[in-house]
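Undergrad: Sequence below, structure please.
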Amino acid sequence: MLLRAQDNPFYRLITLPIPEGIVLEGGGLTTLPSGDIALVTRHGDAWIVENPYMEGNQPPHYRRFASGLHEPLGLAWHDGTLWVTQRGELTRLWDKNGDGRADFYESVYRWPLTGNYHEYSYGPAVGPDGQLYVTANVGFFNPEWWRGQSEVPWRGWTLRISPSGEMEPYAAGMRSPNGYGFIDGEFFYADNQGDWMGSGGLVHLEKGDFAGHPASLRWAEHPQSPLQITQADIFAQVDPQLTPEGAPPFKPENDPDGAVLPLYELARELPGVKTPAVWLPHGVLGISTGQFLADTTEGAFGPFAGQVFVSDQGQSKISRIFLEKVDGVYQGASFGFFDGFASGAMRLSWGRDGSLFVAQTNRGWGSTGREPFALQRLVWTGKIPFEIQAVRAMPDGFELSFTRPVDKGTAADPASYALSSFIYKYHPVYGSPAVNLEEGQVRYAEVSRDGLKVRLVVDGLREGYIHELRAEGVRDYTDGQPPLHPTAYYTLNRRPQGDTLAIPAGARAAHHHHPAPAEAAPAPVPTPRPRPAGQLAKNQTTLPAHWTEGPDLTIRLSTKPGLQFDVQDMTVEAGTRIRLIFNNPDDMPHNFLLLRPGQADKVGKAALALGVKGMAMDYVPEMDEVLYHSKLLQPATNQTIYLEAPSEPGVYPYVCTYPGHYVSMRGVLRVK
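TA: Reported below is the predicted structural model:
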């Protein structure tokens, strides 16, 4: 069940008004001891927002605290002052004369930059010992601009810095580590899909760990490096597909028939490789991971105390994670939580009342939320949603905890559940489809006396894999409704040891066929009608035989940064035979779909509902509303397709349906 933000009875979304002239593109956010909040913007300003709770029905007051910062993407309050991470520096902001404005910018520690656009830096996260942790992106350089590189120390690393400015490299293998922070005193980071990164995820990092992206290993043998892994170790296991010396640039592409090496298998061969504690399936629980934050509100934010909330900039949403330790290793389940923020959900901070502030931005990155920036506050209404509260691994299956008692009849029926598992490739290609998909079976379900827990005995557990567990058939005891978010994605890094559950004789067994993985069962879509002889295929890549005189018109269409087509309005005559050359010079995947009039939102949402199946389907849903489409183009690739303009005049939208793109990446074909 997907609730619109304005219709959610459990959490209320409040938008803070922003005065005209203030461009509040949130790069960092923290709550001050007074309860006010501090925020840094990508334009380089630091603001103090007073009365962010709008008490007394009064608007918040914005006070500029600092300016001239270099694209800061993190902020923390520590030891009586604000600390901010700029692109190349950890800076402490002092207000020494007490006038409410920073008058001394202390350079705590600087690291080198090349000037590359992608060399973002994030943080700091303040550790229990008072040390400050900063994470750094890799860069992307011509001519192989698709390959993340670490041209200067310490791109792709986490750095641990003392308040006095002493730095030690802590861990490596990051690509775009936008998420950073501490959970129960342990350091975690969150990355985004890209080269060498099949999907986003939450990773527990200890000193000397390697998280997967090999560019950072350029500095593995530096005297300060704590790593025991080198690039040669990685490339001995996985072909990096580097361009041969003297040859034209060669961009790696996914080989659907090639060997599959998941990251967890590499970790078995190379100690020190760290896999995600919890994967966030790409396109399902986000596309561009932002900040994560442990719930320390002791119940003021609802029935999820101690769990972790993760923002997603691209899909303008927040997901939820339940963590546990098995044999000393973190693992757990990820769930949907809240959709519908105004812009890209970037940074999170708890308010003094247990509400959640969300700083947002989408300039250059795009988001499903259409506003260029926003500051919003999410407040629990006091009503408890019916949700899967937690999923715990058991020797023979899983134990589900619910926020409210279940209907025991539906919860005890194995047919109320579906189980499947999958994983991602570890390779130098941008992202990965879900691979090695297998269906499991729920053999038995035992409900606790209070109706708050269900123990499942299953077949098909696989260590190292993501297990999609759907509980769509379970109903709430009180009102008969299904869980608000009925799907959990459990990352099984370790299978627990211990006693298994004895299945009583005559117990109900499942008698259903499990569907392939998806975020939720999408609404039925019509089966496409067969096309008459001579009618073009939806993805026609060869010149149609009956076009004896060739196309009437050639159109060249490209993507450009900021989730846009370079041409957004075209006019043709009805029936025009078109050769469309679609080029993707952007740094992320895109596709092209020509649709029936007025169907852009419907098709975009259907593409999102494809879930983990989406990449294998090029994020093109099978529905009559789609007239023609390209395949999903990876960066620096192109495809030529042939299409005929519809015979009926009208305005036909074209969109990119890669997750989160359809809201803003659009154009129209006007047929006369």
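Undergrad: Going by C-alpha atoms from here, please, whenever you check contacts or count neighbours.
TA: Will do.
Undergrad: Could you give the number of residues near the closest residue to residue 388 other than its chain neighbours?
TA: What sits nearest to residue 388 in space, not counting adjacent residues and going by CA to CA, 6 or more residues apart in numbering, is residue 402, at 4.6 Å. When neighbours are counted by other CA atoms under 10 Å, residue 402 registers 20.
Undergrad: What is the subsequent helix or strand relative to the biggest helix by length in the chain?
TA: For the chain, the longest helix by residue count, based on DSSP state H, is helix 600-608. Next in sequence after helix 600-608, counting helices and strands by DSSP states H and E, comes strand 626-629.
Undergrad: Run a quick neighbour tally on residue 21.
TA: Residue 21, neighbours per other CA under 10 Å, totals 6.
Undergrad: which SS state does it fall under?
TA: Secondary structure, DSSP: H, G, I helix; E, B strand; the rest coil: residue 21 is coil.
Undergrad: quick one, what contacts it?
TA: For residue 21, the contact set (CA atoms under 8 Å, 6 or more residues apart in numbering) is empty.
Undergrad: now the other sequence, so there's something to compare against:
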Amino acid sequence: MSQIVKNQVRKWGVVSFVVLSLATLLLTGYTHYEANIFNQPDSTNLNPFVETGFPYISTSVDARKLGTAFPADNQAARTLALQLGDSAYACFDTDLLRWSVAWTGKFLPMVLMAQISYKNFFNKNNGIAKLTGEAKIATGPYAGWTVGKPIFRDGKTTLDQTWKALPAEQARWSGVYVYGNQAILSYSVGDSKIFELPGIAKFEGQVAFTRTIRAEHIASDLYMTVAEISNGTSSEVKGKIAYVYQGANKDSVTAIGIAGKGAWQPEVTDGKYLTVKVPASSKQSEAMVLIWKGPTKSIKAFEKLCRIKPAALPDFAKGGPTHWKETITTKGVTAPDTAAFVTDQLTLPLANPWKRNVRVADIAFFKDGRAAVVTFEGDVWTVDGITKDLANVKWKRFASGLHEPMSIEVVRDTIYVFDRGGIVKLHDLNQDGNADYYENFSNIMPQSAESREWAADLVYAPDGSFYVAKGGSLSNGPGMTSMAVGKGFRTGSDQNGTILKISPDGRRFEVIATGLRGPYLGLHPENGTLTATDQQGNFVPSTPIYVIKKGDYYGVPPTAHRSDNPPIAPPLTWIPHSVDRSSLGQAWITGNKMGPLNGSLIHFSFGTPGLFRVLIDSTSKIMQGGVSYINASYPAPTSKGAINPADEQLYVTGFNLWGSASVGISSLMRLRYTGKPSYMPNQFRAGTQGVILGFDSELDRAAATNLASFDVKRYNYNRTEEYGSGHFKLDKSTGEEIMPVAGAYVSADGKKVLLLIPDMTEVMQMEVAYRLLAKDGKKMNDHFYFTVNSSDDINLKKYGFDNVDLALLTAKKTEMAAQPARVEVASIERGQEVFQKMACAGCHSPGTKTDGMYGPPFKNLYKSQRIFDDGTKVLADESYLRESILSPSKKIVKGYNEEMPSFVGVLSDSEIESVILYIKSLSGN
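TA: From the prediction side, this is the model:
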């Protein structure tokens, strides 16, 4: 172990060292398959994102600028980018069932979010995949197959870019079979079933693309559009071959030929569309379609090639060869039982024979306690050996090729994954531990190619349906669509920023809620209660948690997708920016082995990172709630989790990319209940008289009745098109109201405290900081953050409070009004405290680090020249720094996005001055 690593172990402790080790393992590669996080590997790096042995990746592609020979409008959000061998490739659009483009040379550039960050873990500068090779054939954004006649987008029939799949009764993507390094495409056209094997054939230095097709149940004539040639000069059909010539001297040609004995016939329409007619037949029909673009002098050789006898499709329905035979064994790290809840680490299989990155996005469980995890790379792994000591955790790759998946479910021991292609149902046809058939369970939800329109979340409901959450089409990424009405958004699909319910058969959907920016879900697996979070940003002033009801609208106009001007549904609770600036999933603790957390809703914070216990006050007229942090070690951002039916503990996944206070890359951990006492809040009630907080442990009465043990404040947010919000008093002036505690009482059972607070009313955010002792002497210093949606009268006796002097409410209010304001002194030290407390450190480095940071670094910032998106420049003096803190969206530094909320009313003048002094100190001033 290097001296640097030893120093870090001494400085941070063993648990924090896990973070360093995970990052180091990812950065340096692996030399053996027996993984141990304390073994420092010597050499090798991650292999490329695209694996040579797997036939495709799922991706989006922009093929709008291929040249005059090709259609000008050609984008595809959901495609399989097929590796056909010998530097030849094709993209199959699973929405429109067409070859959107085929080419030779280099594969697509790896610039999408999961791809560009695959090795450079904090790189968020994703792009749009555009061809760098030589395009050979392409089609426009219309159906690749039709019934009865060919239909094109040329004025006769228009099929606008809706980012939706074709209507299922017209045609539908069924899925893909993986057979070795080949992909067999499966889809339906009308009542006909189509199976297609893409490939290539080489002749005289030329490459012809092949489509070997089996068609079944052909009730009506079918038409397949193979290519669109925009600059054709003439065309002809000779027998089983059709030609479109290009150039004044006809020196180049695009041709299609039919190999096989069937009655399939090539056709040319309008001198530009090459199609194939598949006649109606009661029998199964097979043929190979060859497509070629090249010099006219090679026509004879192509005609000869078309006389070959096409090979039969492989017997794919029984499963293919095993792709990933190896099982990777890792040794987990169990935490000492030092608290009620601790986190054990299931070491990731980073040392694997494929040198594959493993950034775990979500987890689900089989009935026997085995797990399935999905990675942002697009892989699914199964995990066995999840025992108490985690001594032999066994990992096996199960599936690959998915498109930025972030959700996984196991239903009746079958794996479902939600990615940009839709909900994929995975089948192991030959029981070899690898998926052979990637079934399209549902692609009924539209999906644009906008990089932030995430396939964000998938949860399974007790009635057999699924709920999905789709990210909003944010403008802080490369755009393929126009800007939307509303700052910070692009148009995307007509269901971006929504929650949908998908029917048990995957064929129907209903819109449950709209108006969200970046929602993630939680669902109670027994009673079906659906919750969601949203991402702070434009129109979302801070982090909310919602209890979702059908028909609700949550306040983001660009994702409203309705015209009835509905009211904005209130959240269960807001969470301050400094506490959780980026939220993700939720999970319910079911079973009876998590002690005080049994039955609780758990909220996952990406930015903090960590888990929060959510308390719900359902006795009020409007449901309201609050959160408290579960103190434990979190070596990487926490994103999603699930209860293991075997041990009934919560397993938590997460990976880093978008800006978190954590430096870890990814982790899979177990939140385990040790049986030791818990000191967290477990009950919450807010009303006219004040706030009741219940705790897991009995309280020391002297500390709990001491008014100096509590600090309470409240404030509202402003929901505007700007990013986030400052803090505002109830009279709408800037700032926060410090609330007096008029009295404190302990309940008869000793576990609840009543805080009498004058002037209680509805407010978006309240905070209670408490410094208590448990009866056993344990210090309980923490915060509880909550929202008051309805300030109703509390039945104090019901909660165990008798002889409460409510007259204190009036007396304390008068006393506090006469107190002078506190005088605060600015200092560098205080500025550094604010920098940490307000989570500035998660986006801005105090040094020069830019990886993983959303904002510019602070070292040498003062008096440097700032260049903005519009080309203007300014010197970073005190005035500029103050403006950046209070109005961060006014000037955006070039290369960065608008992702900082205003600190108006959040920081006092003294705190702002302290932060400026701290920034100046980092520049030697």
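Undergrad: ok, back up a step: tell me the contacts of the counterpart of the residue nearest to residue 388 of structure 1 in structure 2?
TA: Aligned counterpart of residue 402 of structure 1 in structure 2: residue 695 (TM-score structural alignment). Residues in contact with residue 695 of structure 2 (CA under 8 Å, 6+ apart) are 679-683, 751-752.
Undergrad: which one of those has the most neighbours?
TA: Counting neighbours by other CA under 10 Å, residue 752 leads the contacts of residue 695 of structure 2 with 26 neighbours.
Undergrad: wait, isn't that residue in contact with residue 694?
TA: Yes. Assessed by CA atoms under 8 Å, residue 752 of structure 2 is found in contact with residue 694 at 4.0 Å.
Undergrad: Quick check: longest helix in structure 2 by residues?
TA: Ranking each helix of structure 2 by length (DSSP H) puts helix 14-28 first.
Undergrad: That one: what's the following helix or strand?
TA: Following helix 14-28 of structure 2 in sequence order, the next helix or strand is strand 56-62 (DSSP H and E).
Undergrad: quick check: angle from the helix or strand just after that following strand to strand 56-62?
TA: Scanning forward in sequence from strand 56-62 of structure 2 by DSSP H and E, the next helix or strand is strand 75-85. Here strand 75-85 of structure 2 points in a direction 140 degrees away from that of strand 56-62 (axes from the mean of the first three to the mean of the last three CA atoms, to 10 degrees).
Undergrad: Could you measure from the most centrally placed residue in structure 2 over to residue 612 of structure 2?
TA: Structure 2 has residue 456 as the residue nearest its centroid, 4.3 Å off, counting by CA atoms, centre = their mean. Using CA to CA, to the nearest Å, one gets 20 Å for the distance from residue 456 of structure 2 to residue 612 of structure 2.
Undergrad: ok so, going back, so can I have TSV of the contacts of residue 695 of structure 2 showing distance to residue 470 of structure 2 and secondary structure?
TA: TSV is the format used below for those (distance: CA to CA, whole Å; DSSP: H, G, I helix; E, B strand; the rest coil):
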residue	distance to residue 470 of structure 2	secondary structure
679	37	coil
680	33	coil
681	33	strand
682	32	strand
683	32	strand
751	41	coil
752	40	strand
